[in-house]
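In: can you look at this prediction? I've put the sequence above it.
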Amino acid sequence: MGRRSAVAACLVFSGLSALVYQIIWVRLLGFTFGTTTEAVSTVLAVFFGGLALGNLWAAARLSRVQRPLRVYALLELGIGLYALASLPLLQGLASVDVLIGAGQGPWTRTGIRLLGSALLLLPPTIAMGATLPVVARGLVTEDASVGRWSALLYASNTLGAVLGAYLCGFWLIPTLGLTRTVVAAGVVNLGVAAAVLALAGGLRAAAMPTPVAATVPAEGGTRGRAVFLFFFGVSGFVAIGYEIIWSKVFGIVMEGTLYGFAAVLSAFLLGIALGSFLIAPRVDRIRDLPRAFGWLHAAIAVAVAVGIRAVPDLPYWMQRLSGLEGIDPLHRLYLLVVPIVLVPTALFGAAFPVLVRIIARQAAAAGRGIGVATAVNTTGSILASLVVGFLWIPAFGMDRSLEILLLLDGGVALLALASFDGVQVDRAVAGQLLRAPQLADYRAQLERELASQRYRREGRSAVVTVYELPTHRMLRTNGLREAAYALIPPYYTTESMLLGVLPYLLAQGEARRGLVVGLGGGNTLDALLHTRLERIDLVELERAVIDALDVFAAGRENPLHDPRVEVIVNDGRNELLLAAHDGRLAYDVIASQPSHPRRIGAASLFTEEYFALARSLLSPGGRFALWVSGFRVDSESLLAIVTSFERIFPGSLFFDGSYGRARTDFLLIGGREPGVIDPVLMAQRMREPRLAALLGRFGFEAVEDVLAGFEGPGADFARISPEARNTDDLPFVETRVPRDMRTNYLDFGVIESQVDASAPALPPLSGPVDVARIA
């Protein structure tokens, strides 16, 4: 391998580490900022904004750089050292955000996060953005190979990003955890710096031309270059718009897991890298570059429109693929994603070197051309992440948003074809391009029960639907069932009722203030409203879930209309952080009902750090209740949650939420101190008129009926797997459960058989109960 090829190979590792940082830093900041669309989009906008600034900085200064490869080595050295120092900086930013943001409105908090993220992320991302143009300045030495080398360098860098997305999601986070993954990526940057310094000695950059204006293509001059840069900005907007919609669609089918996210992102980047590699040997021989650019975008629009035809059948193919032998269950996801995204993304990848060739014909200007092109393209990407995710999808839905993107893509194709080479676009061809959305029936609903659908809203973080079936209503987010409400008594499930009522019954002293994390179908909130709590704060991430309750709760009183309820639209964990720092009164009852622990976002509400945060908000004698679904959860994952819970809540109590019927829904109860249950106080609360009526519908008439669901102290279950932990840094459950959800089966009897036979059959009590009735 020659020196030039070796330096180009270093770009693979630069791209790998950059993508790792993007995933990990966004994830780490999400623990503090929350996982709302606004919070995540803010961090991503800053990250990509830094890349664009780095592109522009390099493009502006490359004319004065005599040893570009040494500059590249210094950039990699700076990125690596900054990455190694980033973890304490991130923790400091988290403290500042909570300290300043507490008590502020959502727009003020977004501004604070934007400023804090910019201060923290701009230095390394500017350096990352500068690397590709700088390397191009050092390696592209012949005018006749500007396009080929631009394509190869861009493809190499993107291939590294593919590896970063794949390794980060499928191996690094599950194996090393977040902290050690960042350290490993930092070491990679330092290794690249050392390798480039060793290789740089024998390479010389091409001399800069004079005047610089000579690099502008003859056809169209400066105006032509500016117009095609604008087209490339729109191209970046459209590409990220497609990615956002594809991510949401595949997220529904793949149930929002880390592996699904990694599969979509890496497949998207793989197509871009592949397209650049394939066009590299040909791009310098293309005579009519504007026309080639136009036809590539015409092909993109057609490929997306055709590929989207498969969307309605994705759940079917997902089920079929689950039975495929010889392929790891996680990698079967690629069989679902690649056929839809590979062709259009490869065409996007091929368009990049064509654009660079349009705006830079001389070798010495290749670095500047790449810098300007990537900056404009990245700017379009930033706008798309804000406009498509923030505005279009909530306002128009994914279908209409996709139609707008396809029209933009077709418009770019038409304008590029007609602009500078005198080509007269056939009227029939133009009509087909502008009608590209109609080439595919992409409006097919992902849900099959259209006839029973009573509500559908595409919110910022989820697609929320409500169905009316013969015996019950069902609420789903992104296709996954979250709540059910029967049309006959007792109306909702035992576990959803007890999630709210049980911590109230077990709380010591007066119980006045409650908190519910996650609305679901409102059943737990409704149950708590049957108690004598004076105020209940309800924290829900998705506004569309709140609006859905008018339909889901039809025929009964909507619990959100109760004057005791304060609705807070925010990420649950972020809201608890703010509550812990703004001097709010402690809670006597906290009921936490996040979605399933395998889903991105919800997974962070099953970790030790979240449990510690909830514990800090409890009053003396207060109780925290956590719902854990056993659906597609294996024994090791359940025990990891219980063990982590017991670490934070010593003396915790483990209840079977279904009370022996299915044994797949469990409730963990903890307090600031190991609690002793007062059966007299429990009985007194159970006699409260409204609560007694509610409990009676479920057959709970005495204290013993409630205690019958007690499975044992949390400590006894924690002893089965004492080393098991589920933490922010090493999310064991989030990375383990999705590995083969179709075969995961929880046999609670096996877990129960491992509990010490001498374990107490009753929780600690301060008074007598009728043991015979419990048995």
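Out: Cool, got the structure.
In: can we go C-alpha only for contacts and neighbour counts from here?
Out: Fine.
In: for Pro764, what are its contacts?
Out: Contacts for Pro764 (C-alpha atoms under 8 Å, 6 or more residues apart in numbering) come out as 675-677.
In: oh, I was asking about Gln22
Out: 44, 47.
In: how near is it to Tyr82?
Out: Gln22 sits 14 Å away from Tyr82, taking C-alpha to C-alpha, to the nearest Å as the criterion.
In: check Thr125 too.
Out: Using C-alpha to C-alpha, Thr125 is found at 10 Å from Tyr82.
In: which one's more surrounded, those two?
Out: Under the criterion of other C-alpha atoms under 10 Å, the comparison of Thr125 against Tyr82 puts Thr125 first, with 25 against 17.
In: circling back: between the contacts of Pro764, identify the one with the most neighbours.
Out: Most surrounded of the contacts of Pro764: other C-alpha under 10 Å gives Gly675, at 24 neighbours.
In: against that first model, consider the following:
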Amino acid sequence: MIYLLIFLSGLSSLIYEIAWIRQASFVFGSSALAMSTVLAVFFLGLGAGSWLFGRIGSITPKPLLWCAGIELLLALNGLSTQALFDWTDSLYGEFYRHFDTHSTALLLMRAGLVCLLLIPPTLLMGGTLPLFCRQLIRDPAAISAKLSIVYGVNTLGAAMGCAATGFIFLPTLGLAMSLQVAAGLNLLVGLGFWLLNRRLPPCPTEEELATETSVTANTKQVPFLLAGSLFFMIGAAALANELIWARFLTNFIRNSVYTYTLTLVVVLIGTALGSLSINNWLSTTRKPQQLLITFSGLQALSATLILLLTHLPASAWQALEPWGMLPFILLMTPSALIAGASFPLVNQLVSHSSQQAAKQVGRMTSINILGCIVGSLLTGYVLLPQFGLEASIFITTAWTIIAAWIGILAINESKLSAWAGVCSAVAVWLLMLTFSPVRIPHDYMKPEDKLLSFAEGYNSNLAVVLRDNIKTLLIDRLWQGVEVSNYQVMVAHIPMIHNPDAKKVLVIGLGAGNTASRFLRYDIDHLHIVDIEPRLFEFTRQHFPSKWMDDPRVNLIAEDGRNYVKNTDQHYDFISVEIGQLDRPGVSVFYTREFYQQAHSKLNDNGMICQFVPLSFLRPAEFASVLKTFLSTFPNAQLWYNTDELLLIGFKGDIRQLSPEGFSKVTENPAIGADFDINYWGGSLYNLSSFPVFMGSFLASGAELGTLSGIAPASLYTDDKLQLSYSVSDFKKTDRRASDLVPQLQQHLSPIAAAVIPGSTADRALQTATNVRNFNIADITASDVLWTYAAKDDNAERRAQRASEALKINPRNIDAQNLLQRALVELEPRPQE
């Protein structure tokens, strides 16, 4: 029964960790700095708890009673977590409004509040393992054998808790209920420990163990400093490698809401299995120090294996993309297994007696966790952003090899095979450094893309490629913008045509700057641009048109956009939300009721907000839910066409209607009018500079928009569940989601007249706009046919078929006409010579 309780204790701890990380992102933001602070404090609490309760465990005769008390206190903390985070959120917001977003004072305040929230419960969590050891370890010669079971079972519970929370609890129960589940488990486990404490006799005291043999003759003691250094380095390497591998996998695996959970689950399962699997060996061997030497050699070899795996041909890793967890398992399991096995071994070598096992385990665990903190911070803030991914892989591999060398050095009995392993690792490391067969990330780019520049950001990878002879910005391999004017500029112009007198504008998401720069063509006083990636501003300045960034009206803010909107004391006439692909982690928080309420509170009277609605990611239920959630805060709203990336425009006051005169007054400004000399699909005849053509982008408002929000069972998206992030995580480029929504759009269109001032527009112009709108909507399907379903082995015949099918849907599509013409030329029989 006690091992079941140990398992459940680990399970509840990881429910808390995953839930706290999610909850902390709403309070402090999800930037790398904020999340690193949260994780560092989490580990700091665990380490301090291990050290403190290791000392308590060495003297208490009733460790299970302490465990029961810890679980009860954790349950109380879990039930009060929401109130504690709400209080912290309010306090942090007050400080946020009085300091610069990157001031030292605000950083210290954030760290202090995180400590206030997380140190008490994590201190308690860190104390459980030493107390378990005090209860279960009685034979000084079997410390590592018993510890391998305790640590393995507890870590396996943690892995199951991580998986259950990330894959089941958060998506289905939500954040609040997940915390209640964890609190319920704490109460159950606490009751179990209390009952066991009543049944079991007290642990032997120091006097009762006075005759105990310190350690067996075959188990040599090693200097604590040497063993501690080894444990510190193993912890640092483990966390550093987690971050590096996660970043490496983004080269060929699309990052999603599940990525962090997958990474942590694989590492925890590997660690647990490593600890459990060594138990049989420890039970039979007379020289566990020889096993440590062997494992140190294997640690060096596993590091070398990782180095070789990360430098396999890019095609090998790209071929594994459809295999789900397999890439994670290949990269992370070997070193996790060895790290898990090393934990009980090292503790055996520094422990003097069974009574002191709790104290030694607490000390060694705290040292290991300190290494985790240092490794994660150094990797996140120094290695990856300053040296890049490839250099970071070599540095952490070298670090791991050094740790293996220390492990062998810790035992004076040399073992030739272990030294051979380390020497082989060094040789391979030097060889790969000199003759690396793969360039990271260059060789992971699409063959048709020419890499022009690359930078490791704090939150993401930034790249500029030449695609179809156009300079293109990629963030984590995903398209974010181009150097030339395209439909993205209309994300600024469509709302500003409604409110050309806006003076203060907020843009969330910089991209290549195509949209943000267009606001400066209007008579605004302030343009604030917020982006979570600090390096993107300079990267964009270097590679894309950027003179506009020097405009004194521009303020570039490196911050989590959601956190900024919630806490800033600034108010705006217009907020533009441009955060890219919906399946990216952290994007769905901009589609919840809470975000819209926060944005509404930061709009001036008669202010406006504009939100992307990318149809290619959305099924009918998700599309309806996006509309329903938006309308719950902005009932006065319009839906506009802008390719398949529709625009939702919300008005804090009444909807602003348009007129030909007002349109002409704005577009007669040459800088603005030039941007309207573009078209979506039909050539210059359908340029947006024509008012009827422009109005053909209006889709719905009022009752029709409300009806669209009910085309399928719709949810109200909230911070508690973040439903959208989970439902779109299975997105594939070949999905027909945009096309599937076209019939629903066609059935629920508002009259064009609903968007214009009554009497301002001739009936003929309204009819022209209606005809253009029909083509616009049809072209969503035509574009899907034309580009989405292009096969890798595309040929002239297939291109001709796709173009012909697209032209049946939208006969005016210029791209389809050109593609068909080129394909037919290729298919023409060539005259024989």
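Out: Arrived safely, thanks for sending. Note that the coordinates shown come from a computational prediction; the quantities given were computed from them, not determined experimentally.
In: where does the TM-score land?
Out: After superposition, the two chains reach a TM-score of 0.90 (TM-score structural alignment, normalised by the length of structure 1), with 744 aligned residues with a C-alpha RMSD of 2.6 Å.
In: which residue comes closest to Tyr596 of structure 2 once chain neighbours are left out?
Out: Excluding its sequence neighbours, the residue lying closest to Tyr596 of structure 2 (C-alpha to C-alpha, 6 or more residues apart in numbering) is Thr633, at 6.3 Å.
In: so which strand or helix has Met608 of structure 2?
Out: Per DSSP states H and E: Met608 of structure 2 is located in strand 603-614.
In: so where is that strand in structure 1?
Out: Here strand 603-614 of structure 2 aligns to structure 1 at residues 618-629, judged by TM-score structural alignment.
In: over to stretch 380-395 of structure 2?
Out: By TM-score structural alignment, stretch 380-395 of structure 2 lines up with residues 389-404 in structure 1.
In: and Val337 of structure 1, how close does it get to Ala262 of structure 1?
Out: Distance from Val337 of structure 1 to Ala262 of structure 1, by C-alpha to C-alpha: 11 Å.
In: oh, I was asking about Thr158 of structure 1
Out: 15 Å.
In: who has more neighbours, the two?
Out: Higher neighbour count among Thr158 of structure 1 and Ala262: Thr158, with 28 against 23, using other C-alpha under 10 Å.
In: which residues sit in contact with the more buried one?
Out: By C-alpha under 8 Å, 6+ apart, the neighbours of Thr158 of structure 1 are 12, 15, 269-270, 272-273.
In: for His311 of structure 2, see how far away the aligned residue in structure 2 for it is.
Out: With TM-score structural alignment defining the correspondence, Thr158 of structure 1 maps onto Thr155 in structure 2. According to C-alpha to C-alpha, Thr155 of structure 2 and His311 of structure 2 sit 31 Å apart.
In: distance check, the residue most central in space within structure 1 against Ala298 of structure 1.
Out: Structure 1 has Ile600 as the residue nearest its centroid, 5.6 Å off, counting by C-alpha atoms, centre = their mean. Applying C-alpha to C-alpha, the value for Ile600 of structure 1 to Ala298 of structure 1 is 35 Å.
In: my guess is Ser392 of structure 2 contacts Ile244, does it?
Out: Yes: if you go by C-alpha atoms under 8 Å, Ser392 of structure 2 and Ile244 touch, sitting 7.2 Å apart.
In: shared neighbours, the two?
Out: In contact with both Ser392 of structure 2 and Ile244: 379, 384, using C-alpha under 8 Å, 6+ apart.
In: average gap between the lengthiest helix in structure 2 and structure 1?
Out: Longest helix in structure 2, counting residues (DSSP state H): helix 63-96. Here helix 63-96 of structure 2, set against structure 1 after superposition, deviates by a mean of 0.8 Å using mean C-alpha distance after the TM-score superposition for structure 1.
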